[in-house]
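*Asks:* the amino acid sequence is not available; the structure is as follows:
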């Protein structure tokens, strides 16, 4: 689904990424690489293949959009280095595109580790009227694109049917991306009258309006 925001055009993708055509860039928030292995190490009975889903989704959007850059809006990794770091390193070495990481609160792996892989690490990015961050921020005169919240929306059907879906959450001067990671959970959104929620299905992005 196309979205005009801050005088720029974007495409919201069912994977949870945001494509920025004028910059040929893909924006991704909250992958949380290593989270599955982190929980497995601490006794949770999770299949290891769940952690590989993030790489499958990344490869899918690279093939679909052929971007020049991936911009990670924070929380690329969930915690300290584990097996996913080795997988991520191998994946990065196969890529030829530019990568930038805006540091999130979970990104405790030293920046030089990412920089050694050729990934630029920054606290924020400003581009014309756009302000790209990990945490939601308000800055006069800027439109904020961010992550961190892992927004979700609860659809209610006939009877007591309920379905929780990840979503893009658009406020007047802020767009919050859904968590890209396969094992991240949701913060349920109750939008105000002047706000928009775009839920993700398997192959569609749908406005709740």
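*Replies:* Good, I have the coordinates. Note that the structure is a prediction, hence the values are computed from the model and not measured.

*Asks:* going forward, measure contacts between C-alpha atoms and count neighbours the same way
*Replies:* Noted.

*Asks:* in the chain, which strand is the longest?
*Replies:* Selection of the longest strand in the chain by residue count, based on DSSP state E, yields strand 162-171.

*Asks:* structure B:
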């Protein structure tokens, strides 16, 4: 689904990322790579396949869009306990396949505690806000800002009505004229159910399609 935001055309991807075709740049937030490993160290049995699945998903997006640059909006590695040799090998193998990509990370709260990614991954790390020509890239949303911005951190989700009185939560993008809050890219991250604020439009994703919910504001160009 394409939207018009800050006079720029952006493509919302059902895989919980945004592609800026004009600048050949992909944005995503909160992959939390290695979260399963941190849970296992705490005695909770979680398979490592969650990280492999997320890297495979990222590979498909890179190949589908032909992007030349990825900007991670924080929380690249979940915790210091996540920095295992297994994770290092998985990320290194992925990076070797896409060595041509420029990679940038806006340090989030988890990055500040886990430390920057391994140097051989070739990721340029920045404190927030990191400014592009059109807007800022952040990890945490802020109430006071000088430029429009992208952010993550919240892991926003929206409760859709199902049959009867059932509700099903799905990841979503929160979009207003001055900010976009991204859903968490990682598959093992959880959701925080949000309610749209005035002037916001919600775009729900189930991983296969994007649904723009009715709103007084509309940013949709085409499905």
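*Replies:* Looks like it came in fine. This structure is a prediction, so every number in the text was calculated from the model and none was measured.

*Asks:* need the TM-score between these chains.
*Replies:* TM-score of the superposed chains, computed with TM-score structural alignment, normalised by the length of the first structure, equals 0.93; 208 aligned residues with a CA RMSD of 1.6 Å.

*Asks:* before we move on, the earlier item: and the longest strand of the first structure, how far from the second structure on average?
*Replies:* Average distance, strand 162-171 of the first structure versus aligned residues of the second structure after superposition (mean CA distance after the TM-score superposition for the first structure): 0.8 Å.

*Asks:* what stretch of the second structure does that strand fall on?
*Replies:* Per the alignment by TM-score structural alignment, strand 162-171 of the first structure matches residues 167-176 in the second structure.

*Asks:* buried sites along that stretch?
*Replies:* Of all the residues in stretch 167-176 of the second structure, those buried under the rule 16 or more other CA atoms under 10 Å are 169-176.

*Asks:* out of these, which comes closest to residue 18 of the second structure?
*Replies:* Nearest to residue 18 of the second structure out of those is residue 173 (CA to CA; 9.7 Å).

*Asks:* show me the contacts for the closest one.
*Replies:* 16, 156, 180-183, 202-204 (CA atoms under 8 Å, 6 or more residues apart in numbering).

*Asks:* apply 6 Å and report the result again.
*Replies:* By CA atoms under 6 Å, 6 or more residues apart in numbering, the contact set of residue 173 of the second structure is 181-183, 202-203.

*Asks:* out of these, who has the most neighbours?
*Replies:* residue 183 (31 neighbours; other CA atoms under 10 Å).

*Asks:* leaving out sequence neighbours, find the closest residue to that residue.
*Replies:* residue 155 (4.9 Å; CA to CA, 6 or more residues apart in numbering).

*Asks:* so how far is residue 167 of the first structure from the counterpart of the one you found in the first structure?
*Replies:* Residue 155 of the second structure maps onto residue 150 in the first structure, with residues paired by TM-score structural alignment. Taking CA to CA, to the nearest Å as the measure, residue 150 of the first structure falls 8 Å from residue 167 of the first structure.

*Asks:* ignoring the adjacent residues along the chain, who's closest to the most centrally placed residue in the first structure?
*Replies:* The centre of the first structure sits closest to residue 29, judged by CA atoms, centre = their mean, with a distance of 2.1 Å. Nearest residue to residue 29 of the first structure, sequence neighbours excluded (CA to CA, 6+ apart): residue 73, at 4.5 Å.

*Asks:* count the residues that sit near that neighbour.
*Replies:* Neighbours of residue 73 of the first structure (other CA under 10 Å): 29.
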